[in-house]
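Undergrad: please work out how this folds:
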Amino acid sequence: MKTLLALALCTAAPAMAAPVDLVTLYKDLHTHPELSLQEVRSAGIMATEARAAGFTVTEKVGGTGVVAVMKNGPGPTVLVRADMDGLPVKEATGLAYASAALGKAPDGGMTPVMHACGHDIHMTVWIGTARALAAAKDKWSGTIVMIGQPAEEVSRGAADMIADGLFTRFPKPDFALALHDDSRIPAGTVSVPQDRALSTATMMDMTVRGVGGHGASPATTKDPVLLASRIVTGLQSLVSRENDPFHPAVVTVGAIHGGTKHNIIPDEVRLQLTIRSYDMAQQQRILDGIARVARGEAIAAGIPENLMPQISNSAATPPTLNTPELAARVQARFVQTLGADRVITLDPSMASEDFNLFGTVAKIPSVIYWLGGARRDKWDAAQSGGPAIPSLHNSGWAPDPAPTIATGVTTMTDAVMMLLPRQ
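TA: Model prediction:
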């Protein structure tokens, strides 16, 4: 572990200036997050670092995507993915290197931006892995395709890179690997899902319509605020009473917007939902149930047919399922490298990803694994009833940089070298 990390930290291409150490690089990325489809600075850093390590680099693949290729003799091709985008979250960690960045939201307004999902860790580990693999070329044989993916948070970047020729313009991989930081386990540990890793997800926009009017005369209106509230409450029964409890599902209303003033009943209220499960047929049943509940509540409220709720859904991101055989090999390797006490078993996550597209489109084995990021002292305290560790997407989430990065570089480098044995 120390040898690989030293290589990652200290190795540069001939005639290049000494590379920035990884923790310093991480803090810079953390301070300067960029929203989905706007990852220009982040992509530039990744491209520069990969070139310095000796990779052949192509930029602007599928938007702001980066593809770095290193060929090193005969053997398989391994794809290593890191995502780059931040989230529209105002950071509240209190760190000296906290983000104060602003980004342009889809509606054209400006919003605070934070790496609340840890993609800054992913990029840093990607760079460290590139350095380490370049420095250890005498120990592996084959081809490495390292990609910096944009727009993971909007489930778009993987598809955009594939549509832009990822598997035709560059060597087609035989394996795909990725990692994701995790607040459920402490820094220095990892977890490798043996099958189910991440759920399918559908993003839904619902417009609840009514007849507006004066707040003092509700009888002259059809109140969409009240109707939206009834719909939100009614949706809870879809999981609690209609879903098989042995098949997990989540229906979350993440945003509700309506009205402009205390005494005005508006004409409409807008809801934004996320729906998640591990089965596409189950997912469709839940989507159909949401439409049924919304329509039923509208009928009960006396809404006329021409004002029934309007619903639009994103295309569902398929569930991310690790290839069991490859996952078993990766886990066994990590046990050998880190020790069994640092390889932890976790339940599947109801978060979602688009990493699965690389494996399914290329029809190759793929694995994403969890990289512990919680500070050990805070994690220990949380296990004893102390303050809970903030989850990903929380404004207070802050990975412990040095041990998280070190473990990520060591494990990802080790996994790649396992798949590319010296010929």
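Undergrad: going forward, measure contacts between C-alpha atoms and count neighbours the same way
TA: Noted.
Undergrad: now the spatially closest residue to Ala132 that is not a sequence neighbour: which helix or strand?
TA: Nearest non-adjacent residue to Ala132, counting by C-alpha to C-alpha, 6 or more residues apart in numbering: Ala8, 4.3 Å away. Secondary structure from DSSP states H and E places Ala8 in helix 2-10.
Undergrad: helices or strands up against that helix?
TA: In terms of contacts (3 or more C-alpha pairs under 8 Å, 6 or more residues apart in numbering; DSSP states H and E), helix 2-10 is packed against helix 119-135, helix 401-419.
Undergrad: quick one: distance of the last one to the chain centre.
TA: Going by C-alpha atoms, centre = their mean, to the nearest Å, the spacing between the C-alpha centre of helix 401-419 and its chain's C-alpha centre is 19 Å.
Undergrad: that helix packs against which elements?
TA: Contacts defined by 3+ C-alpha pairs under 8 Å, 6+ apart place helix 401-419 against helix 2-10, helix 22-31, helix 119-135, helix 324-338, strand 366-374.
Undergrad: in the fourth one, which residues are buried?
TA: Put plainly, it is helix 324-338. Neighbour-count burial for helix 324-338 flags Pro324, Leu326, Ala327, Ala328, Val330, Gln331, Arg333, Phe334, Leu338 (criterion: 16 or more other C-alpha atoms under 10 Å).
Undergrad: endpoints of stretch 160-176, how far apart?
TA: End-to-end distance of stretch 160-176 (C-alpha to C-alpha, to the nearest Å): 17 Å.
Undergrad: to compare against the first, here's another:
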Amino acid sequence: MSAGSIGAEELGQAVRRVLPQAQELRHRLHRIPEVGLQERCTAEELRSTLAALAPDAELLPPYLETDVTGLVRGLAPVAVGTRPSAPATARCVLLRADMDALPLEETRDRPWKSQHPGRAHACGHDGHMAMLAGAVAVLAGLAGRFAGAVRFVFQPGEEEVGGGLRLVQRGLLEAEPRPQAVFALHGWPGIPEGRLAAVPGPAMAAADQFAILVRGRGGHGAKPNLAIDPILTAAQVVTSLQGIVARNVDPLMPAVISVCTFHAGSATNVIPSEARLEGTVRYFDPDLKHLLRTRLEEVVRGVCESAGAEH
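TA: A predicted model of the protein is given here:
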């Protein structure tokens, strides 16, 4: 950087100047949660805020209608040996934050509580967006002090609908200036305030969901011999699924199968005819996807057949 390095104190002052606006933006975004690929109000709020906080940042046309993308160009010349070159030839990095909320009801009563019934920012994406908007404002204010370019993207549809993949397929990483690296983060309550945590390799697993319906034969609780108990069968399914990772997956390859819901019956003296399980499968290695799905299906089929139940 021929204009001189940006010191920690100078950078800290720039962050502190922007912090109140970033906090206010988070509260505004928290009030208007929107789920995957429907983040129209969120995108409008981000665009208007960026125009006010970072007027020198370039806002670019969206790729997926609800994404917000842009560019901050460093104005310092790039030194190649002793010969300066144009800023356009410098390196470029991309900063990313997710936008979407979850289909949950917010119950806590706060001034910035969700105004959209059945929608809530329960995964911290409002904070991620506020942090990225603040970072854009800081970078735009220091553009004369660094070379190269910083692209930024507020990504819709992170939860379940693959918004990141859709952006890549639409050419996000091919547009000039092309980024040499992409940086993202996720808030984590278990990490002390002011600390960052990182691991070599992937940090967040791929996640699949499953639903299992076990069909038995209902009956009276006093005569279980005349019924095919789906609760007992489903409970055995839950137990048996835990053996997949323990006995079918390489111990050096992280994976987890979690059954997170179990629904059956409505009366204290009636064996129901059905039980429903739902859960998640998570892994890092893409090759595990087929193995875990195949073994899950085999285990469910085998347990149900042994009990005389269907699935």
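Undergrad: give me the mean distance between the helix holding Ala8 of the first structure and the second structure.
TA: Once fitted to the second structure, helix 2-10 of the first structure is off its aligned match by 4.0 Å on average (mean C-alpha distance after the TM-score superposition for the first structure).
Undergrad: which residues does that helix contact?
TA: Residues outside helix 2-10 of the first structure that contact it (C-alpha atoms under 8 Å, 6 or more residues apart in numbering) are 18-22, 127-132, 135, 406, 409-410, 413.
Undergrad: in ChimeraX, select just the buried ones from the residues you listed.
TA: ChimeraX command restricting the contacts of helix 2-10 of the first structure to the buried ones, with burial defined by 16+ other C-alpha under 10 Å:
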select :19,22,127,128,129,130,131,132,135,406,409,410,413
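Undergrad: where exactly do the helices run in the stretch 201-350 of the first structure?
TA: Along the stretch 201-350 of the first structure, counting by DSSP state H, counting those that start in this stretch, helices occupy 224-240, 280-300, 324-338.
Undergrad: residues in the second structure aligned with the shortest one?
TA: Think helix 324-338 of the first structure. The aligned range for helix 324-338 of the first structure in the second structure is empty, by TM-score structural alignment.
Undergrad: quick check: angle from that helix to helix 401-419?
TA: If you take axes from the mean of the first three to the mean of the last three C-alpha atoms, to 10 degrees, helix 324-338 of the first structure sits at 120 degrees to helix 401-419.
Undergrad: so after helix 324-338 of the first structure, what's the next helix or strand?
TA: Going down the chain from helix 324-338 of the first structure, the next helix or strand is helix 356-362, by DSSP H and E.
Undergrad: pull the number of nearby residues for the residue in the first structure that His290 of the second structure lines up against.
TA: Aligning on TM-score structural alignment places His290 of the second structure opposite Gln284 in the first structure. Using other C-alpha atoms under 10 Å, Gln284 of the first structure is surrounded by 15 other residues.
Undergrad: quick one: Ser366 of the first structure from Ile311 of the first structure, how far?
TA: 34 Å.
Undergrad: ok, these two, which is more surrounded?
TA: Of the pair Ser366 of the first structure and Ile311, Ser366 is the one with more neighbours under other C-alpha under 10 Å, namely 27 against 17.
Undergrad: ranges for the strands of the stretch 51-200 of the first structure?
TA: 56-61, 65-72, 77-83, 102-104, 110-112, 142-149, 175-186, 190-191, 196-198, 200-209 (DSSP state E, counting those that start in this stretch).
Undergrad: if I read this right, Asp181 of the first structure contacts Thr124, doesn't it?
TA: No: the criterion here is C-alpha atoms under 8 Å, and Asp181 of the first structure misses it with Thr124 at 11.6 Å.
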